[in-house]
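In: What follows is a predicted protein model with its sequence.
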Amino acid sequence: MTTVSNVYAVAGAKGGVGKTTTSINLGAALSAEGYDVAVVELDLAMANLVDFLDVDIDVTVATTLHDVLGAETAVEDATYPAVDGLDVVPSGTELDGYARTDLARLPAVVETLREQYDAVLMDTPAGLSEETLRPMQLADAVVLVSTPRVSSIRNADNTRELADRVETEVRGLVLTMSGTGSSPGADRIASFLDVDLLGHVPDDDAVPHAQDRGSPVVEDAPRSGAAVAYRKIARRLVGATSTAEPRPDTEPGPAATADRMGQRTDGGHVSKVAEETAQVADTDSVASGTTDESVPPTETTAPDRTGSDGSDDTVPDGRPNERMGDREDEPTAGREDEPTADRDGDASRSFGQKIRAVFGF
């Protein structure tokens, strides 16, 4: 059977919101579920993907995406194993290599990876440059990443608008540093941006500690709040609408290719992962307390705190991990008397003023 993978652009115009961390951890979480995943670093000018991982790659001399986009080598030569089932395609750090890159070659690179992997995560740079635009045009869907800060929400809205303009679906929002400052619930921010909520990741010291050790937090601290959140987001990402499924042991046939820069074809992907969807949809309710539309909410069953790695997402004495993200039993939509996330209002106010008024900052 032909296996057609999903290509996601992990995007958010604001820098420092966690796009690379999210790309790596979603990739590692999916690989732990049996998927073959590639993370592609599209920040061609300010590459740092390998700094997050303990991999033996010196990007100043190794073959990188710079060389691929410079028509000097094939993408396979710039692909390196990171963790089991997860490969990375890093960019280089040399300015001369950056100057030789040509994004017109990116469609062929993406289609090659689409044939070889169950899921491809394109880690895009900050801003709204061509290095963000091209991946969003080529992707099947966009994963929007933002923190709860006003400036980040503004830039996330810009990114969502760009996705609309290039006619690429926004799969949903990943809210990082959730619960910090005076921010409202993650579901209200997603509602304000008019996108689905894939999940929210708490501000967790386990993340920088994992980065310092060169490991995804889902592997370094699998029972931490951030790791639990990323595993649930990964399952939700591929659960409801994905066409990706773990590859069989036998080599699949050639995958269908399409020119993502030309006319988009809806229906060009095979429906998959129905079994996985049924297993996780009823336990992966979003922070607002709702469940995936395909599964009715469960009102009497206690929340399932078993992670995708088979571990129980509780602290050793059996109490719930108080730092967990995506707590099924604790909606964070805010009090009933809080204002709703209405984007409309006084046109004379700035975007930041509107956000603060809506969320009561």
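Out: Nice, thanks for sending it over. Numbers count the residues shown, from 1 in each chain.

In: Please count neighbours and contacts with C-alpha atoms only from this point.
Out: OK.

In: I'd like the distance between Arg236 and Thr93.
Out: Going from Arg236 to Thr93 by C-alpha to C-alpha, to the nearest Å gives 34 Å.

In: One more: Ala11?
Out: For Ala11, the distance to Thr93 - C-alpha to C-alpha - is 21 Å.

In: Look at the two and report which has more neighbours.
Out: Ala11 (34 against 20; other C-alpha atoms under 10 Å).

In: Contact partners for the more buried one?
Out: Ala11 makes contact with 19, 123-126, 132, 142-145, 159 under the criterion C-alpha atoms under 8 Å, 6 or more residues apart in numbering.

In: how about a cut-off of 10 Å?
Out: Applying C-alpha atoms under 10 Å, 6 or more residues apart in numbering, one finds that Ala11 lies in contact with 17-20, 23, 122-128, 132-133, 135-136, 142-146, 156, 159-160, 163, 170, 173.

In: Could you grab the helix/strand/coil label for Asn25?
Out: Following DSSP: H, G, I helix; E, B strand; the rest coil, the label given to Asn25 is helix.

In: what's near enough to touch it?
Out: Per C-alpha under 10 Å, 6+ apart, neighbours of Asn25: 19, 31, 215-219, 226-227, 230-231, 233-234.

In: Cross the residues you listed against helices and list the overlap.
Out: Among those, the ones falling in helices (DSSP state H) are 19, 31, 217-219, 226-227, 230-231, 233-234.

In: Next one for the comparison:
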Amino acid sequence: MGLFGKKRNANDERTAEIQRAVEAIHDPNNDQTLAESGAVEHVECADTSCQVDIVLDYPPGDWEAELTSRVREAVAGVDASLAPAVTVAFVAPEGSALHGKPLPGVKNIIAVASGKGGVGKSSTSINLALALAADGAKVGLLDADIYGPSQPRMLGSSEKPRQVDEKSMAPVEAHGLQTMSIGYLVDEESAMVWRGPMVTSALMQLLNDTRWDGLDYLIVDMPPGTGDVQLTLAQKVPVAGSVIVTTPQEIATLDARKAITMFNKVNVPILGVIENMATHVCSNCGHVEAIFGEGGGESIASQYDTDLLGRLPLDLRIREDLDAGTPTVAKDPSGALAGTYRQAARRLAAGLGRAVRSEQQAGPEIVIEE
């Protein structure tokens, strides 16, 4: 073997060792190694150079910088003389395609639901959508509450949707999100005195007649309960996954369990639970108190073998920001509250990526009938 052949073999062995070291890095967002998530796209090292390409199936946000640092540390652990070039890219999975015919312009539909009202589902939906967008995803928000649409007021938008053609309309842009709500089409004080079939028909029109443009995620803010709208969305729309919002007290977690049971019955993956109003911090003295109890979200997540994506505080600023039409993540993107939403959103997106990979690896179920 010539000199060049020996160098090539040595480089190949070093590259393989570096790849194993990089693949062993643990990702806290999906609780997997990079090998388990298949995130290491390419590793190539020559005599004095090294290239490592990582492709994540969720938007990394500020985790990208830390991940890059960890990759460089892993490479240095094998060969300290190398200064690797590291790229981290995001490519959203296409989860909705696994659950039926995908909605044009949308890769993943995520339903944010609760078993009862008053748990902060709409505020959570908006801020999760904004958090995903802040981390680098293209995001839409659909207000599926026909009787009580609240998203236009919370987003500070009164714009009417622009008609694209006879059958479709453009989503309303608000804080970088593509949004749609029946609230854009009717007077804010008008009561929607409609029976169930009219409500479900209106929802399907809003969903299908909106010209969504290249969305990685469409967050659907569901109305409370487990009725017509929830069943219509779960059965007729390719929902990639669902998130359950609850408050810690027993009466709320009891209804949240019903929502989980409904999604399980219609084979919609549960991506996790978000516990809202988990703690209250006194604005005067800073005392932290769990006024609605403790452990409700964690108990549900454990019972149904899913993730507790985050625990959000009961904070006056969240309500004030929404009343003013400037949601917290948009108003103060670098603040502590926004950071809590972004961490929960990142875990949500990473959980969706993990669920999609699991479904793809499982393959279709084959049933033989005699």
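Out: Yep, it's here. It should be emphasised that the depicted structure is a prediction, and the values quoted were computed from it without experimental measurement.

In: those strands in the stretch 151-300 of structure 2, which residues are they?
Out: Applying DSSP state E, counting those that start in this stretch to the stretch 151-300 of structure 2 gives strands spanning 172-174, 177-181, 217-221, 239-246, 270-275, 280-281, 288-289.

In: For those, give me CSV that also has mean neighbour count and distance to Pro152 of structure 2.
Out: Compiled in CSV, the strands of the stretch 151-300 of structure 2 are given as follows (neighbours: other C-alpha atoms under 10 Å; distance: least, C-alpha to C-alpha, whole Å):
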stretch, mean neighbour count, distance to Pro152 of structure 2
strand 172-174, 20, 9
strand 177-181, 24, 7
strand 217-221, 26, 12
strand 239-246, 28, 21
strand 270-275, 28, 23
strand 280-281, 16, 27
strand 288-289, 13, 32
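
In: Need these in JSON lines (columns: distance to Gln151 of structure 2).
Out: Below are the strands of the stretch 151-300 of structure 2 laid out as JSON lines (distance: least, C-alpha to C-alpha, whole Å):
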{"stretch": "strand 172-174", "distance to Gln151 of structure 2": "10"}
{"stretch": "strand 177-181", "distance to Gln151 of structure 2": "7"}
{"stretch": "strand 217-221", "distance to Gln151 of structure 2": "9"}
{"stretch": "strand 239-246", "distance to Gln151 of structure 2": "17"}
{"stretch": "strand 270-275", "distance to Gln151 of structure 2": "19"}
{"stretch": "strand 280-281", "distance to Gln151 of structure 2": "25"}
{"stretch": "strand 288-289", "distance to Gln151 of structure 2": "29"}
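
In: quick one, which of those strands is nearest to Leu314 of structure 2?
Out: Nearest to Leu314 of structure 2, of all those, is strand 280-281, at 5.0 Å by C-alpha to C-alpha.

In: Mind listing residues that contact the closest one?
Out: Contacts to strand 280-281 of structure 2, defined as C-alpha under 10 Å, 6+ apart, come from residues 286-292, 312-316.

In: From these, keep the buried residues only.
Out: Among these, the ones that count as buried by 16 or more other C-alpha atoms under 10 Å are 290, 292, 312-315.

In: Aligned counterpart of Pro327 of structure 2 in structure 1, please.
Out: The alignment partner of Pro327 of structure 2 in structure 1, by TM-score structural alignment, is Pro216.

In: Surely that match and Ser224 touch.
Out: No. Under the criterion of C-alpha atoms under 10 Å, Pro216 of structure 1 is not in contact with Ser224, lying 11.7 Å apart.

In: between the two, what contacts are shared?
Out: 206-207.

In: Can you pick out the residue with more neighbours from the two?
Out: Pro216 (30 against 25).

In: Spatially nearest residue to the more buried one, not counting backbone neighbours?
Out: In space, Pro216 of structure 1 comes closest to Asn25 once its chain neighbours are excluded; the distance is 5.5 Å by C-alpha to C-alpha, 6 or more residues apart in numbering.

In: nearest to Met154 of structure 2, of the buried ones among the contacts of strand 280-281 of structure 2?
Out: Distances from Met154 of structure 2 to those, taken as C-alpha to C-alpha, are shortest for Asp315 (16.0 Å).

In: what distance separates the start and the end of stretch 56-65 of structure 2?
Out: End-to-end distance for stretch 56-65 of structure 2, by C-alpha to C-alpha: 13 Å.
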